[in-house]
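Colleague: What follows is a predicted protein model with its sequence.
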Amino acid sequence: MHQSGEQRLAGLCQVTEHLFLSNGRAANDKAVISRFNITCIINATQNITNTSTAEVEYVHIPVTDSPSSPLSDFFDEVADKIQLVGEQCGRTLVHCNAGVSRSATLCLVYLMKYHGITLLEAHKKVKSCRPIIRPNSGFWKQLIQYERKLRGCATVTMITSPVGEIPDIYEEETKDMLPL
């Protein structure tokens, strides 16, 4: 989906008709929440910054942005919630502090589970609307394991690089940035 300047400025990206991704600042901006008709906020941080209201349901997923955090414990719960909100004509905003790792990971899971696309396709879709996404290596391992569970195979693999284990798609991104 094409992002309007207003959405980019708000730190908000629209992933699907009813799924949005942002940083913590945008998720706590009542004007942004109202403008985009958000009815559910999923906060993937350790901090509780919001509480449910009559207009907006609030779900807290208490995880740190650490490769050892068991974010996969929440994959199905979050994906199912996003789908349910969408079926009820609502809109979900998933956020973490920066909108880069935890929240992006949860959006990738939703796309794989409910849109039937591969991890590679899900990453391309989310990255096209929010170019700064970059799940940490531990979350990538969990995403790859989840894709294997869903599809029986994986479209992304972890490789060794000078900075440690990274998903192979980061290697391609790095090559694209190198001078010829």
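Modeller: On my side now, so go ahead. Numbering: from 1, shown residues only.

Colleague: Please count neighbours and contacts with C-alpha atoms only from this point.
Modeller: Fine.

Colleague: Which elements pack onto the helix or strand harbouring Glu121?
Modeller: When elements are assigned from DSSP states H and E, Glu121 belongs to helix 119-129. Using 3 or more Cα pairs under 8 Å, 6 or more residues apart in numbering; DSSP states H and E as the contact test, the elements touching helix 119-129 are strand 12-16, helix 102-115, helix 137-151.

Colleague: got the angle between the first one and helix 119-129?
Modeller: Just to be clear, that refers to strand 12-16. 140 degrees (axes from the mean of the first three to the mean of the last three Cα atoms, to 10 degrees).

Colleague: can you list contacts of strand 12-16?
Modeller: 1, 3, 7, 20-23, 26, 107, 125-126, 129-130 (Cα atoms under 8 Å, 6 or more residues apart in numbering).

Colleague: Buried residues in the helix holding Glu121, which are they?
Modeller: Leu119, Leu120, Ala122, His123, Lys125, Val126, Lys127, Ser128, Cys129 (16 or more other Cα atoms under 10 Å).

Colleague: okay, now the one to match up with it:
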Amino acid sequence: MGLILADLPAIKTVWMLSAAAVPLSVRRRPAAARLVPTPTGCSRNARNILFSRARARKKRAHMTTPNFSGRLLHGPFAVYVGDKEFARDRTRINRLNVRYIVNCTPTLSSGGVANFFEKDRALEYLRLPMRDANTESVLAHLPAAIDFFERARIRADGAVLIHCNEGKSRSCAVALGYVIISHGRALDEALEMLRGARPQAEPKEAFLAQLATLTPAVRDGVDVSRACKRAAESGSDEASRQIGRR
């Protein structure tokens, strides 16, 4: 028999009372509100939020943390300044056609950075055993570095990478010295070029003080490379004095 319309309100009331009697923990949530557990023990919605935040943090870190090395010199002869992460990244080395690598750290046993691909005949290394200390003589290492750069430039078969540990001080100081001597730039001009290519460059003040003596010597036509070689047997202060007097 069909239901009488007059009985519908009573039936609805009974249904509502029955539903109210069911415990809240047993009631079925709407599909849109249900949280599906994941193997990690947290809800899928919560996990998505965590992943979203992690991606945002990673993106911010990528944008604000200088992890990539800059190209200091352009043209057929390219010079890059970087850190140990660049030096160990063979994919990037190949992509940028880096064939010559200047390692501005002591030997590995003395706390320096390894020549990661030293056995590879396609790469040529020069180690400048520089300490990240104010007493280190940058000028004493420049002659070997410049000879290495010039050999690479003449061969014209690949780019040069200059690196230290973090790519902030020692490698940057050597790069500045090369630009000043070989390109006749003043220290402030060379420093502007360097920071344009690698904003995180922070050469020690002691290194900059040594490099500042190169500018007048280059302007006056002094054979700076020869003066550096003579000064290499002296200390950092004596090296600066010999060039500054000329």
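Modeller: Yep, that arrived. Every value quoted in this text rests on a predicted model; they were computed, and no experiment measured them.

Colleague: that older thread, pipe the buried residues of helix 119-129 of structure 1 into TSV and attach distance to Cys96 of structure 1 per row.
Modeller: As requested, the buried residues of helix 119-129 of structure 1 are exported to TSV (distance: Cα to Cα, whole Å):
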residue	distance to Cys96 of structure 1
Leu119	20
Leu120	22
Ala122	19
His123	17
Lys125	19
Val126	15
Lys127	16
Ser128	19
Cys129	16
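
Colleague: wait, which of these is closest to Gln142 of structure 1?
Modeller: Checking the buried residues of helix 119-129 of structure 1 against Gln142 of structure 1 by Cα to Cα gives Leu119 as the nearest, at 11.2 Å.

Colleague: What does the closest one correspond to in structure 2?
Modeller: The alignment partner of Leu119 of structure 1 in structure 2, by TM-score structural alignment, is Leu187.

Colleague: swap in Thr49 of structure 1?
Modeller: In structure 2, Thr49 of structure 1 lands on Ala114 (TM-score structural alignment).

Colleague: which ones are touching the residue positioned nearest the centre of structure 1?
Modeller: The residue lying closest to the centre of structure 1 (Cα atoms, centre = their mean) is Ala104, at 2.0 Å. With contact set as Cα under 8 Å, 6+ apart, Ala104 of structure 1 has these partners: Leu21, His95, Val126, Ile133, Arg134, Pro135.

Colleague: which non-adjacent residue is nearest the third one?
Modeller: The shortest distance from Val126 of structure 1 to any non-neighbouring residue, by Cα to Cα, 6 or more residues apart in numbering, is to Val15 (6.2 Å).

Colleague: One more: Ile117 of structure 1?
Modeller: The nearest residue in space to Ile117 of structure 1 (Cα to Cα, 6+ apart) is Leu111, at 6.5 Å.

Colleague: so that neighbour makes contact with Ala122?
Modeller: Yes. Applying Cα atoms under 8 Å, one finds Leu111 of structure 1 in contact with Ala122, separated by 6.0 Å.

Colleague: Which parts of structure 2 are strands?
Modeller: For structure 2, the strands defined by DSSP state E cover 70-73, 79-82, 98-103, 124-127, 159-163.

Colleague: Deepest-packed of these, please.
Modeller: Mean neighbour count (mean count of other Cα atoms under 10 Å) peaks for strand 159-163 among these, with a mean of 27.

Colleague: Asp80 of structure 1 -> structure 2?
Modeller: Match for Asp80 of structure 1 (TM-score structural alignment): Asp147.

Colleague: Tell me how many other residues crowd its match.
Modeller: 12 (other Cα atoms under 10 Å).
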